[in-house]
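Sequence and predicted model, in that order:
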Amino acid sequence: MFRNYFKIGWRNLAKQKMYSFVKIGGFALGIAACLLIALFIRDELSYDLHYADGNRIYRVVEVFTEKGETDRGVWMEAPFAAAVKADFPEIEKAGRYNSGELFGAGSNQIRRDDQMDNTYEEGFVFADQELLEILKVPMVYGNLAHCLDQPNTMVITKSKADKYFPGENPVGQLMVVNDYTKQPYKIGGVIADFPANSHFNFQFIITMKEREFWNGEQNYWGATNYPTYLLLRPGTDVKQLEEKLLKVTEKYLLPLWIEQGRSDAKQLAKNIQYELQPIANVHLRNAGIGDPVPTHGDIRFVWLFGVIAAFILVIACINFINLSTAKSANRAKEVGLRKTVGSFRSNIINQFLIESLLFSFLSFALGLLLAWLFLPYFNVLASKSLSFPWGEWWLAPVMLVSCVLIGLLAGLYPSFYLSSFKPIQVLKGNLSRGSKNAATRSVLVVFQFTTSIILIISTFVIYRQVRYILTKDVGFDKEQVLLLQGTNTLGDKLQTLKDELLQLADVKSISASDYLPINGTKRNGNMFWLEGRNKIDKSVGGQFWQVDHDYVKTMGLKLAAGRDFSRDMASDSSAVIINQKMAKELGLTDPIGKRMMNYEVFNIIGVVEDFNFDSFRSDISPLVLKLGISPNIISVKLNAKDVTTTLASIETVWKRVVPHQPIRYSFLDESFSRMYDDVQRMGHIFTTFAVLAIIVACLGLFALSAFMIEQRGKEISIRLVLGASLENIFRLLTVNFVKLVLISIVIAAPVAWYMMDKWLQDFTYKTELSWDVFVLGGVMAVVIALITISYQAIRAGLANPAASLRSE
């Protein structure tokens, strides 16, 4: 019997080629989209699940609440890890790391001590021995318990060991960082590379043993540069431990603040709490947490893309249901005849469910092929390296169950609807066209286009926000600024390099400073107050950047008052330039000549207009610029029509001055744009799946309109005979579909507004959610629908009416 059902289903598939193509093609596109997004979601949810004791590893988050505003950060004090391990028996191990470029982490030059040529490498970090023990990082060479327990030792990853010591066990070998030959690092061990689904991306781990970045730093509770991880003992109540950690503030921080003379010390202590964040939550649940890791995901995006995939699959299922019920009249006599010769309703239902499963199977096969073909493109789109888990045991069962489940769900309504036909009415030709069935199809079409319009409007808003960010006046000139990196090792050659570069015709100015208005460069938070205040209860938190005499000019900062630093003014060594936000926070309307403090006294000589030096997701912070040495990055302001030729000239100068060090550079505007890669990536993904949803919806609309025109063929022929024009026929056939699209616009607009308004709240500086976006989305939906239907409508209007009326 089932074999017969399959034969009938296959014959119907081959007989109705266009409808079969839409059913299978639409289903396949929906399934391919679901598979790709499922791979994306699976990868995002798999972050940091591979650690042996992962359920006991937590990251410490400090929560500071004041005046209704809450700030979260992971930069703990230098002595915090040792103190909490000693004070709380629930904590088995506590480990820290420091990834601040200010201290020499991040990017550096490195070489074997028996070689001369340096190589730029990223992923340098300072860490405790206990951090590796907490993570139980797999060791390739060396002993995990002792690999970082000696001063001046370093652990490297397997890939770096293969690069610098091919075929060797490098434990005990020496490596030189930034040409500092007086203090080479001994390799204490080689670890396996951190997997791609880890929020750690360390390549060179330098021990914290006996290391201080300044005198007394490791015992100072004001040195906050250390993300800290805890391994809790089994059975520990995390909530109770979070409450106990409040004693840290009372025991260590409160005495420090009282010693500093803060009149609000006790209130500050009450404002601080601690949260213990499971390591598995670090990647996706990190919104609102100040964090040194730049590549986090967002659980909101994961759920959002999951919803998009479900929408696309539902749209494809709606196509199936609509086309199955629309073609019901063509199968009515078949159903009536089967019932007349003794078939039960259950037999009819089974037959159509088997046909639905056949369509589902073919759609899954095609969808799997499409997903595999488009996976490389999706990887580029999502900045991932996803692959199909062909070898995993669960893939085949999941695909089979999904195929059957979706096939049954999509086939249930058509099966019960078609099996409900009464044989007497069918065989007499009295079968009603079914206003209820038509209404159901209309509701499903509205749902399809509502979903599509939401995606269209959302895509417009995302792209408008990206364009707003990338084109908004940020307060500095980011165009044609070349960043030469790793120049902190040049020593006396630094000035030689600057002098020779300035001889190039297309070089306007040069500045040496690691503090730049882009992510990934140095930051240095400090407290400031006006001279004459005995207590610092009115201090202002802000950034304190070391720059040179040419920084303001090279960055294109605009002076609102005062002057720039001058080489002719020796007193500028104790002078500062502040931004307008700092002047406002200090309560200064005329700051020039005023004196401010940060454990030393500075004279304010200039005020620059506020500029965005972090992200448009946050407000501009107070800023202080001071002359100082910070030579890891040289910024070169160009005025070049032919940038390629200018770059070649700069590389020639570099090789002449620094022959053993490879040049590494980037452009400021490109680095600025990369700050918003996640937003741009979201826009690209949204666009892709919005287009896919529209294609699937239009496929269904195309086939449905073709069927409707087929059903009204004789009516159209009579109208043509009676003198109806092509325009009359076109209007007749499109008006109902356009009404459905207009209803969809009315439903979609408020939903899209709510979604995008919530999304834009993540940005301090954002585009307006104006009405034209919704109008444009609605117009596009109407135009797409008209284009989809037009071919069928025009074809019907130009047809010879005699062909349709000949049988009457």
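Cool, the structure landed.

from here on, contacts and neighbour counts on C-alpha atoms
OK.

What segments of the stretch 51-200 of the chain are helices?
Taking DSSP state H, counting those that start in this stretch as the criterion, the stretch 51-200 of the chain carries its helices at 80-87, 129-135, 158-164.

which strands and helices sit next to the last one?
In this case it means helix 158-164. Judged by 3 or more C-alpha pairs under 8 Å, 6 or more residues apart in numbering; DSSP states H and E, the packing partners of helix 158-164 are strand 185-191.

Please work out which residues outside the helix or strand that the strand it packs on is followed by touch it.
Per DSSP states H and E, the first helix or strand lying C-terminal to strand 185-191 is strand 204-207. Under the criterion C-alpha atoms under 8 Å, 6 or more residues apart in numbering, residues 123-129, 148-157 lie in contact with strand 204-207.

May I see the buried residues of strand 204-207?
204, 205, 206, 207 (16 or more other C-alpha atoms under 10 Å).

all helices of the stretch 701-808 of the chain, in order?
Along the stretch 701-808 of the chain, counting by DSSP H, counting those that start in this stretch, helices occupy 713-721, 726-760, 771-798, 801-805.

Among those, which comes closest to residue 57?
Closest to residue 57 of the helices of the stretch 701-808 of the chain is helix 726-760 (C-alpha to C-alpha; 31.2 Å).

helices or strands next to the closest one in the packing?
In terms of contacts (3+ C-alpha pairs under 8 Å, 6+ apart), helix 726-760 is packed against helix 435-471, helix 771-798.

Pick the most buried one from these.
Most buried of these by mean neighbour count (mean count of other C-alpha atoms under 10 Å) is helix 435-471; its value is a mean of 20.

A further structure is provided below for comparison with the first:
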Amino acid sequence: MIKNYIKIAFRNMVKNKVHAFINIAGLSVGMAVAMLIGLWVWDELSFDKYHSTYNRVGQIMVSQKGTEDVVTFQSTVVPLSADLRTRFADDFKRISLIWRSTHILAVGDKKISQTGSWAEADMPAMLALKMVKGNYTDFKDPSSMIISQSVARSLFGDADPINKTIKADNKTNLKVIGVYEDLPRNTTFYETKFFMPFFNKDNWWSTQTDKWDNHGCQMYVQLADNADFDKVSAKIARVTAAHFKVYDETIQVHPMSKWHLYNDFKNRIAVGGRIEMVWLFGIIGVFVLLLACINFMNLSTARSEKRAKEVGIRKSIGSLRSQLIKQFLSESVLFACLALMVTFGIVLIALPGFNQIADKQIAMPFTNTWFWAMALGFTLFTGIIAGSYPAFYLSSFQPVKVLKGTFKVGRLASVPRKVLVVVQFTVSIVLIIGTIIVFRQIQYAKNRPVGYSRAGLLTVEMNTPEIYGHYEAMRNDLIQTGAIEDMAESNSTTNAIWARNGGFDWEGKSPTFEPTFASIAVTYDFGHTVGWKITQGRDFSRSFPTDTDAFIMNESALKLTGLKNPVGKIMKWGGKPHLVVGVVKDMIMESPYEKPVASIFLMSPGWVNFITLRVKPTIAMQEALKKIEPVFKKYNPGSPFDFKFNDDEYAHKFSDEQRIGNLATIFAVLAIFISCLGLFGLASFIAEQRIKEIGVRKVLGASVANLWRLLSTEFVVLVTISLLIAIPMAYYYMNNWLHRYEYRSTITWWIFAASGIGAIVITLLTVSYHAIKAALANPVKNLRSE
């Protein structure tokens, strides 16, 4: 019986090649989109599952409430580690402080720059690192380190690195005791390429064991086997509160299973985050596959009259309706299986580009049994869904009416097809509108004034002892090269804020008002180098000896303090007086979608970590770098010349939204393509069905334009209905999405108008081929056929 079903299905495919091609092409594209999204979703949901301790590890999150909203962040204090070990030993199996940063690793003349962590002895076991050489049992030794395979290859080649010495930051000699397998990209610690012992004398944070007010490190914990995350969080919540008078501080354990997908906090609770993207693209994948299934349903039911006699004859000789249903479902499953073969080809071709856009390293898991089970199950499901409506519809025909020639499908028979076309274009138009709004939001934020000039700015991290203490000499040498306009040092780049502090006081401040400010230490030439804009007072100057402890505040800080004329006023920080010499326009140093951070810039040359250079616009960047590098080699011989373009770092802030926009664009284009395939097939069928009507009209004098309009109007009406449904849906969901951002664009009427016009134009282009072909056909030939 099954062999017979397959034989009939193949005969129908050969007989109706265009119909078969459209069905297989539509299904394969829809299935390819669904498969790509499915692989992406699986990668997201399996984030950090590489670690066998996945269900027991968590991170300490700190929540503070001062006079502003509750803020939750990852930075905690060093003495908390020992306190938790002492007071809550039964609740924790392992505890580790870490401090992640970029370091220079050197072996002889080989030097590389990599991200690594100072970490306590429990960290490697907590992450269940897979050791390929050596072990981490001696990691508590302050002179030891463990490295990844990639670092081992870079520094030692094929030689055995165990017990070899690596010099970190040109000052710390560490012995390699183990090499671990590189972590996969879908892990939080993917970029951490080595671990160094936290309580090494060269780690500044190891000196902060009694500093309860200095948040900066991160802390990870592994719960005891019988402990519960919520109960432990409740138990330790107020551990640090006694050490703070200004803030109401609580801590909690955030499980590893939520790090990646639930990292947005509101009032101390993880309310969402990347999980929203997972849901979004998961829903898009389902709808794109649904569009492909709709094509199959529409084309199968549209051709119902052609198969009516087949149904009538088979019923008259004894076929049961259930057998007919199985026949039509078998055909649709066969189509789905053929589409699956094409899908694999599409996915394999598309995967490299998809990975680049999605910033992933996804591979087809052909060796995974579950993948094949899911792929075949997914194909079977798609085939049944696509063929269910045609199977039940076609098998319901009355054989007597069909064979007598009195069977007519009737007007109502086309209603389900029209509904499905409306659904198709509703989904497609929502995707188009959403894509436009996403890219408009990105462009709106990109065009936001940032308060300084990014063009030509470079940042170099100060990562070895040699580079400190040569500011004036180094600046003079760099300026003499003729390649740069100026140079400055700071404790934050223009694209990040590394320190926030409270404890500020000023005249007229309420005793109960305790705001925090971004605290940015700079040298004299910072303002001239970055090109900030002074709105009141003046810049820092060597001509004023008092500027060694002076403040410059930004406009947000001025607003927060409530000072009317701050220049010349005294602000105290930690009880020490500082003269305010100027006010600058807000600089966007963090998210371009959020409001500027209230910031205080202070003259503090001893508290700097970054060098910022401005290259002259009249010199080519490559030529400038050739002149700059020798100067850095002179003052920092222990480090490779490693720099970052401030422009590129700023552009990176848009990466998540850009990724959403790029993926949404691809899916929108494919959704339109699938919908147009369906329209193309339906237009072909309707033109064929009405060929005699068109012949009669043409004989009676109808023009080609009139006939084109006759055949196109029905589809334009359906797309217009789709627009009426899609526009309010898109507005509702995209308006909610935009409200996630403090700084956001508006949704204007032209977005909907452009999407609507575009959808109608695409529809007309799709159906016009068959409409014009039918209108140009010789009416005599068509009418003579009977």
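Right, received. Where do you want to start? Predicted, not measured: the structure shown is a model, and the values here were computed from it.

returning to what we had before: if you compare the helices of the stretch 51-200 of structure 1, which one is most tucked away?
Between these, helix 129-135 has the highest mean count of neighbours, a mean of 21, where neighbours are mean count of other C-alpha under 10 Å.

what range in structure 2 does it sit on?
Under TM-score structural alignment, helix 129-135 of structure 1 corresponds to residues 121-127 of structure 2.

so stretch 377-392 of structure 2 matches what in structure 1?
Across structure 1, the stretch matching stretch 377-392 of structure 2 (TM-score structural alignment) is residues 401-416.

and if you look at stretch 325-339 of structure 2?
Using TM-score structural alignment, the residues of structure 1 aligned to stretch 325-339 of structure 2 are 349-363.

ok so, going back, give me the contacts around the match of stretch 377-392 of structure 2.
317-318, 320-321, 324-325, 348-350, 352-353, 356-361, 364.

Any of these buried? List them.
317-318, 320-321, 324-325, 348-350, 352-353, 356-361, 364.

Distance of residue 762 of structure 2 relative to residue 775 of structure 2?
Residue 762 of structure 2 sits 20 Å away from residue 775 of structure 2, going by C-alpha to C-alpha, to the nearest Å.

quick one on the thing from earlier: check how far the match of stretch 325-339 of structure 2 sits from its aligned residues in structure 2, on average.
In the superposition with structure 2, the average deviation recorded for stretch 349-363 of structure 1 is 1.2 Å (mean C-alpha distance after the TM-score superposition for structure 1).

quick one: contacts for residue 475 of structure 1?
Residues near residue 475 of structure 1 by C-alpha under 8 Å, 6+ apart: 556, 557, 558, 609, 610, 611, 612.

could you redo the last one with a cut-off of 6 Å?
residue 611 (C-alpha atoms under 6 Å, 6 or more residues apart in numbering).

How about residue 604 of structure 2?
521, 522.

Can you tell me what it aligns to in structure 1?
That one, residue 604 of structure 2, aligns with residue 628 by TM-score structural alignment.

Check residue 221 of structure 2 too.
Aligned by TM-score structural alignment, residue 221 of structure 2 pairs with residue 230 of structure 1.

Check which helix or strand that match maps to.
Here residue 230 of structure 1, judged by DSSP H and E, is contained in strand 228-232.

Show me where the stretch 1-150 of structure 1 has its strands.
Under the criterion DSSP state E, counting those that start in this stretch, the stretch 1-150 of structure 1 carries strands at the ranges 57-66, 69-73, 76-77, 91-98, 106-112, 119-127, 139-142.

what comes into contact with the last one?
This points to strand 139-142 of structure 1. So strand 139-142 of structure 1 is in contact with 189, 190, 191, going by C-alpha under 6 Å, 6+ apart.

now, among those residues, which is nearest to residue 99 of structure 1?
residue 191 (18.4 Å).

picking that back up, got a list of contacts for the match of stretch 325-339 of structure 2?
5, 9, 24, 27, 28, 403, 407, 411, 415.

From residue 221 of structure 2, how far out is residue 94 of structure 2?
Separation of residue 94 of structure 2 from residue 221 of structure 2 (C-alpha to C-alpha): 6 Å.

do residue 722 of structure 2 as well
Distance from residue 722 of structure 2 to residue 221 of structure 2, counting by C-alpha to C-alpha: 52 Å.

swap in residue 668 of structure 2?
Distance of residue 668 of structure 2 to residue 221 of structure 2, given as C-alpha to C-alpha: 43 Å.

The two: which is more packed in?
A direct count of neighbours by other C-alpha atoms under 10 Å for residue 668 of structure 2 and residue 221 places residue 221 higher, at 26 against 23.

OK, contacts around that one?
Here residue 221 of structure 2 is in contact with 57, 58, 94, 95 (C-alpha under 6 Å, 6+ apart).

Now it. Nearest residue, chain neighbours left out?
Nearest residue to residue 221 of structure 2, sequence neighbours excluded (C-alpha to C-alpha, 6 or more residues apart in numbering): residue 95, at 4.4 Å.

Any idea how many residues pack against the one you found?
Residues within reach of residue 95 of structure 2, counting by other C-alpha under 10 Å, total 23.

next one: residue 646 of structure 1
Residue 646 of structure 1, neighbours per other C-alpha under 10 Å, totals 18.
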